[in-house]
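[1] how would this look folded up:
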Amino acid sequence: MAENFRTFVIGASSGGYRALKKILCDIPTGLNAAFLVVLHSAFNSTNSYASILKKNVDLTVVDAENGMQIEVDTIYFAKPDHHLFISNNKILLSKGPRENLFRPSIDVLFRSAAVAYQNRCIGILLTGRLNDGTNGLDAIQKCGGLTVIENPETAEFSGMPLFAHKTIAIDYVVNPENMAEVIRKIVKEEFPEDKNVPINIVRENDIAMRIKSQISLQDKLGKKVAMSCATYGGPLWKMKNSNPVRYRCHVGHAFTQEALLKSQDASLEEALWVSIRTLEEKKTLLNNMIIEYENKGMKTLAESYNNKIEEVSEHINSIKSALQLND
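    Presented below is the predicted three-dimensional model:
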């Protein structure tokens, strides 16, 4: 691999496969560049996007495997339920904690590529909801690389590229049909100016890759806040110098504010469902006790449990109302 090669890292979510197909089919060989892709998918997905796309793409398309050497003219797709890292020009896969509710996470790939390749790295963020990828683009920019987003006005789902556009100064805003042309343009240009890699980006990348202990680094990276991780339940740290605002727990889960709110909603809903189930079981037990006491002629005691059933029913109805459920 020549010294002047580029690494393009691409992230997409909802609607991403269609955008990727449009872009990758137009990229020619011979650009002295490698391409690594994270496309959000279900953890148990059996789709191999590499096997589907390789029929229509001139470049070599493969599913990323741990330890693979990164080669030019090759597209590497992240495996479902595995983070994709770059280190020493090799691919590393991990089932570490989710970031922004996803594994693989776009931020994880972008951040590791920023540290590994600095001004030889180009981040491309495509269609999707929420805001995974923005912090990764910010890391690429701070390490000297270039940032590209799909035009939010024409993206199938504008959430991810629009959030990035409003958060950082993007270098290129491009429609998918013009993306290959911009890629060819970039590889012909001089490299951007060299920058020192910020130590906080290196440290956070080490945490995600499990090279360094989370507990020993959290205080260096952020300030502990009075909130808990919606996934793990432990304390959260608000990251310093993070764009956008983000939180991490010492286990390694990471969230933007929007992702944390969504995770809290999911945890709260799960807790409410557990409460309903427990109360329904309690109601059944009370009914059985009432029948038993009535059969024994203990009507006063049975009546006292009838009152408790009314209380339990009120609690159940209140929780169902909070969940906006119908009977």
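
[2] all contacts plus neighbour counts: C-alpha atoms, from now on.
    Noted.

[3] and for the residue lying closest to R210 once chain neighbours are set aside, the neighbour number?
    Of all residues not flanking R210 in the chain, G96 sits nearest, at 7.8 Å (C-alpha to C-alpha, 6 or more residues apart in numbering). A total of 18 residues lie near G96 under the criterion other C-alpha atoms under 10 Å.

[4] also E190?
    E190, neighbours per other C-alpha under 10 Å, totals 8.

[5] walking through the stretch 101-250 of the chain, point out its strands one by one.
    Remark: strands assigned in the stretch 101-250 of the chain by DSSP state E, counting those that start in this stretch are 121-125, 146-150, 172-174, 222-228, 235-239, 246-249.

[6] could you point out which element follows the last one?
    Taking DSSP states H and E as the definition, the helix or strand that follows strand 246-249 towards the C-terminus is strand 254-256.

[7] let's see this one next to it:
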Amino acid sequence: MKGRIFVIGASQGGIEAISALIAQLPADFPAPVFVAQHIAASSLGGLPRILGRAGSLPAAHPRDMEIFERGKVYVAPPDRHMLLQRGYVCLSRGPRENHVRPAIDPLFRSAASAYGAAVVGVILTGHLDDGTAGLMAVKDRGGVAIVQDHAEAVAPSMPRSAHAHVSIDHCCTLSKMGAILVDLASDDVGSQVPAANPLIEVETRIAAGELNLAEWSRFEKLSAPSGFRCPACGSALFEVRDDRMIRFRCRAGHAFSARCLLEEQAQMREKAIAGLYDLLMEEATLASRLLNLSGDDDSGLRTAISDRVSDARRNAALAGQWLAYPQGGQARREQSLAPSRNPSDFDSRR
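    Now for the predicted structure:
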């Protein structure tokens, strides 16, 4: 297919933003539009219906291996990455990227790989920074980068990140973006595709589910061990060799930006502290019951068990502070959280 390829990515607040943008495109829009909106795997898939009602272009979830057409909007279905090949769409349950599927980066990367300078990448409202690496790939292959003005975005993080890491061609409000897309759709970009980018190619194949030793060997040459572990599967993370943005991927294919990994680490920390808190509560409760029910008159043993209860309660209180106030500050309300002097209190609270 000659002409432009438009790829749009959004997350929080994206349904309204995409609807507003699609509504500005005329019925004779001469290019296909591909949309990746973060949605839950359990979603009923109603976004195509919403977009179809919002504007003049028909919208649908594509079928795997479907040949796409100009003047249609293709929406990534729930729990599938939507990838582009020359002339058709590929749907994949490949590894999650930035903890989501569908993710924006795989769509943008695959479009850049297949269509080079013909691609127009659009980043709209959203949390964190999915889409930034994909938009970098679009620019690396000669395409056009458009970003919503973060001042009007419901969630400005994704537009801010794209603007910070990518050489943006257009940054504007949604009300002005439609006219830009219409103008770009009329461009004659030719059919020349730039030379292949090894990193874009291998990451696109991983997103398509091509997880094998050969692909991983290629990726290893483009990355380095990071010393971090994958929050999704626990395996080692490798850092992509790209000075523009810190990114990671594990052997199972899960990919994370540094910001997304930091968010995942915070959740892992909370889960670990919650498990520690529960373990200490159980230890204090069991030791307290043993202390109350034991007929042993060994004063040394009773003292040891009583100290065990006190230590467990004190440490549980500290873990509880971290759970309730992980950022510190007023969290250090140690007096109000100080343990009772009576070890048997734990037994009555369980």
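
[8] TM-score for this pair?
    Overlay of the two chains. TM-score (TM-score structural alignment, normalised by the length of the first structure): 0.92; 324 aligned residues with a C-alpha RMSD of 2.0 Å.

[9] returning to what we had before: how much space between the residue nearest to R210 of the first structure and A42 of the first structure?
    Distance, G96 of the first structure to A42 of the first structure, by C-alpha to C-alpha, to the nearest Å: 16 Å.

[10] any idea how far D28 of the second structure lies from G55 of the second structure?
    12 Å.

[11] more neighbours, those two?
    Between D28 of the second structure and G55, counted using other C-alpha under 10 Å, the more crowded position is G55 (18 against 11).

[12] need the counterpart of the more buried one in the first structure.
    Aligned by TM-score structural alignment, G55 of the second structure pairs with V57 of the first structure.

[13] cool, and R160 of the second structure?
    Under TM-score structural alignment, R160 of the second structure pairs with L162 in the first structure.

[14] let me see the contact set for that match.
    Shown in contact with L162 of the first structure (C-alpha atoms under 8 Å, 6 or more residues apart in numbering): P152.

[15] what's the distance between it and C121 of the first structure?
    L162 of the first structure is 21 Å from C121 of the first structure, by C-alpha to C-alpha.

[16] now do L323 of the first structure
    For L323 of the first structure relative to C121 of the first structure (C-alpha to C-alpha), the value is 45 Å.

[17] those two: which is more packed in?
    Each of L323 of the first structure and C121 has its neighbours counted (other C-alpha under 10 Å); C121 has more, 28 against 13.

[18] need the contact list for the more buried one.
    6-9, 113-114, 140, 144-146.

[19] all helices for the stretch 1-150 of the second structure, in order.
    14-22, 47-54, 104-115, 132-140 (DSSP state H, counting those that start in this stretch).

[20] please identify the most buried of the ones you listed.
    helix 104-115 (a mean of 30; mean count of other C-alpha atoms under 10 Å).

[21] okay, that helix sits on what stretch of the first structure?
    With TM-score structural alignment as the criterion, helix 104-115 of the second structure aligns to 106-117.

[22] contacts for that stretch?
    7, 9-12, 38-39, 83-89, 99, 121, 123, 132-137, 139-141, 143-145, 197, 201-202, 205, 208.

[23] which residue packs closest to D63 of the first structure, ignoring adjacent ones?
    D63 of the first structure's closest residue in space is F77 (C-alpha to C-alpha, 6+ apart), at 4.9 Å.

[24] over to T256 of the first structure?
    Going by C-alpha to C-alpha, 6+ apart, T256 of the first structure has R246 as its nearest residue, at 4.3 Å.
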